[in-house]
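Asks: need the 3D shape of this:
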Amino acid sequence: MTKLLVVEDEVKLRDNISHFLASEGFSVITAADGLEALKMVREESPDLLLLDIMLPELNGIQICKIVRQESAVPVIMLTALGDEENVLSGLEQGADDYIIKPFRMRELVARIRAVLRRHRAAPVSGNMLHYGDLALDLDAVRLEKNGQEIPLTPTEFKLLSMMARQPGRAFTRLQLLEGAIGEAFENYERTVDTHIFNLRKKIEAQAGKPRYIQTVFGIGYRFGERS
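Replies: As a prediction, this is how the structure comes out:
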């Protein structure tokens, strides 16, 4: 049974989430503050961490940063409406997804299952990534579409491979910039948009309706779900 750790200091919300997730067939454990959450991550080895941002002791951003240094467990952040800065911070620390309060329980379950599918799937065969009509050879630094090589610049290849390794995860522009050139400068983060525009022209059937490189409004980009 899939084990979920729900970290939320608001008792009523924590209980409601826990009961609903249990009714959906998940094993649920809970924590009310940051220190307890870290203890349970280390001792209970949950399959996914549902993590509120505003917590006593340690906040969700701090917890996510520590967890990412120790584990690859998927993390979904719970955040208040319009709290874009914290959403960005959570994603930059390695969160896999986020959901804004108030939310519907059905939507939460759908997000959890989607993140678990992405985490458990194994698209890598050796050092090859296969998605639809694309084949990405990480060793040869080569992309093929329907068996035909698609020439990419080094920056384009780094951006594409970074996203393709974690399909469905939202990356900020700064994360993509740092991954592509090794450093991130806020004044240049919009240059990522130009690289993405060029990539879409090369790999998408319709650049205006992208299947692979999708925009996450207010955040950045993600690689679409594998088919």
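
Asks: C-alpha from now on. contacts and neighbour counts both.
Replies: Fine.

Asks: part of a strand, is Pro151?
Replies: No: Pro151 is assigned coil when assessed by DSSP: H, G, I helix; E, B strand; the rest coil, not a strand.

Asks: so what's the residue count around Ile100?
Replies: As a burial measure, Ile100 scores 16 neighbours (other Cα atoms under 10 Å).

Asks: I meant to write Leu91 there.
Replies: Using other Cα under 10 Å, Leu91 has 24 neighbouring residues.

Asks: ok, longest helix in the protein?
Replies: As assigned by DSSP state H, the longest helix anywhere in the chain is helix 105-120.

Asks: who does that one touch, helix- and strand-wise?
Replies: Judged by 3 or more Cα pairs under 8 Å, 6 or more residues apart in numbering; DSSP states H and E, helix 105-120 is in contact with helix 11-23, strand 97-101.

Asks: which residues are in contact with stretch 168-181?
Replies: Contact partners of stretch 168-181, identified using Cα atoms under 8 Å, 6 or more residues apart in numbering, comprise 88, 91-92, 96-97, 115, 118, 155-156, 158-159, 162-163, 183-186, 189-190, 192, 216, 219-225.

Asks: return the subset of those residues lying in helices.
Replies: Of these, the ones assigned to helices by DSSP H are 88, 91-92, 115, 118, 155-156, 158-159, 162-163, 192.

Asks: please give me the structure for this one as well, since I'd like to look at both together:
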Amino acid sequence: MTGLRVLVVDDEPQILRFLRPALEASGYEVLHAAAGREALRLIANSAPDIIVLDLGLPDMDGKEVLVEARKFTAAPILVLSARDREAEKIAALDLGADDYVEKPFAIGELLARLRSALRHRGGGEAQPMHVEVDGLAIDMDKRRVTKSGAAVKLTPKEYDLLCILARHAGRVVTHGQILTSVWGPAHKDDTQYLRVFIGQLRAKIESDPAAPTIIRTEAGIGYRFSEE
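Replies: This next block holds a predicted model:
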């Protein structure tokens, strides 16, 4: 039992009927808001531990709710988004959402995303200094990367790119976030440039660069570093 409070912000009754039993079975106390202003009142008054936010709300845009909520809560916010609204998903992530799940979605994936978001928010967003996944080891303190025990030679930019993804393992990092962090704001739209660097990086760290398991592509959005 988690003992945590989750706020589901969605105006579709069937979504709540689908989510509530699974969330309660996982130990969450479930709060519900069918509109944006109601959601903001509940966030302010009930202090949920995590928020599941649909972007399509009847009274205000879900991104507006996200912006307002971020003024007074640090709780993880997981966005629900329709498949054909990539631009809105990118905007939501850039505005402070922790992750997103596409509609329609599997309940198992949603629960896993909630657990991941809560882990990352816990402990005040401490930055990992050592990451290991699929034979790859990153020692950020010593700036050393190995694959199956052998040293991996990376350029400074490749290393910075790897680290920003690894520090956000399990979460989507958008193209704009990566480009701004590694190359600066002037390059925030150079997605083709980023794809070239991702290809070079995968060639050095993936067991099969054609079928990557460490750095996964989120089509049209960005990349997600594996937690497994």
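
Asks: rebuild the ones in helices among the contacts of stretch 168-181 of the first structure as CSV, extending it with distance to Lys3 of the first structure.
Replies: Formatted as CSV, those follow (distance: Cα to Cα, whole Å):
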residue, distance to Lys3 of the first structure
Leu88, 26
Leu91, 22
Glu92, 25
Val115, 14
Arg118, 16
Thr155, 39
Glu156, 38
Lys158, 34
Leu159, 33
Met162, 28
Met163, 27
Val192, 37
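
Asks: farthest pair in those residues?
Replies: Farthest pair in these (Cα to Cα) is Val115 and Thr155. Separation: 27.2 Å.

Asks: so for these two, which sits in the more crowded spot?
Replies: The neighbour comparison of Val115 of the first structure against Thr155 (other Cα under 10 Å) goes to Val115, with 20 against 15.

Asks: how near is that one to Ala95 of the first structure?
Replies: For Val115 of the first structure, the distance to Ala95 of the first structure (Cα to Cα, to the nearest Å) stands at 11 Å.

Asks: can I assume Ser81 of the second structure sits in a strand?
Replies: Yes: judged by three-state DSSP, Ser81 of the second structure forms part of a strand.

Asks: show me what it aligns to in the first structure.
Replies: Here Ser81 of the second structure is matched to Thr79 in the first structure, going by TM-score structural alignment.

Asks: which residues does the residue nearest to that match when sequence neighbours are not counted contact?
Replies: In this structure, Thr79 of the first structure finds its nearest non-sequential neighbour in Ile100, 5.0 Å apart by Cα to Cα, 6 or more residues apart in numbering. Contacts here follow Cα under 8 Å, 6+ apart; on that basis Ile100 of the first structure touches 78-81.

Asks: CSV for these, including neighbour count?
Replies: Compiled in CSV, the contacts of Ile100 of the first structure are given as follows (neighbours: other Cα atoms under 10 Å):
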residue, neighbour count
Leu78, 25
Thr79, 21
Ala80, 16
Leu81, 11
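
Asks: Val67 of the first structure: which of the residues you listed is nearest?
Replies: Checking the contacts of Ile100 of the first structure one by one against Val67 of the first structure (Cα to Cα), the nearest turns out to be Leu78, at 16.0 Å.

Asks: residues contacting the closest one?
Replies: 50-53, 98-101.

Asks: need the counterpart of Glu24 of the second structure in the first structure.
Replies: Per TM-score structural alignment, Glu24 of the second structure is aligned with Ala22.

Asks: how far away is that match from Thr30 of the first structure?
Replies: Distance from Ala22 of the first structure to Thr30 of the first structure, by Cα to Cα: 12 Å.

Asks: so between the two, which is more surrounded?
Replies: Set Ala22 of the first structure next to Thr30 and count neighbours by other Cα under 10 Å: Thr30 wins out with 20 against 15.

Asks: cool, thanks, talk later.
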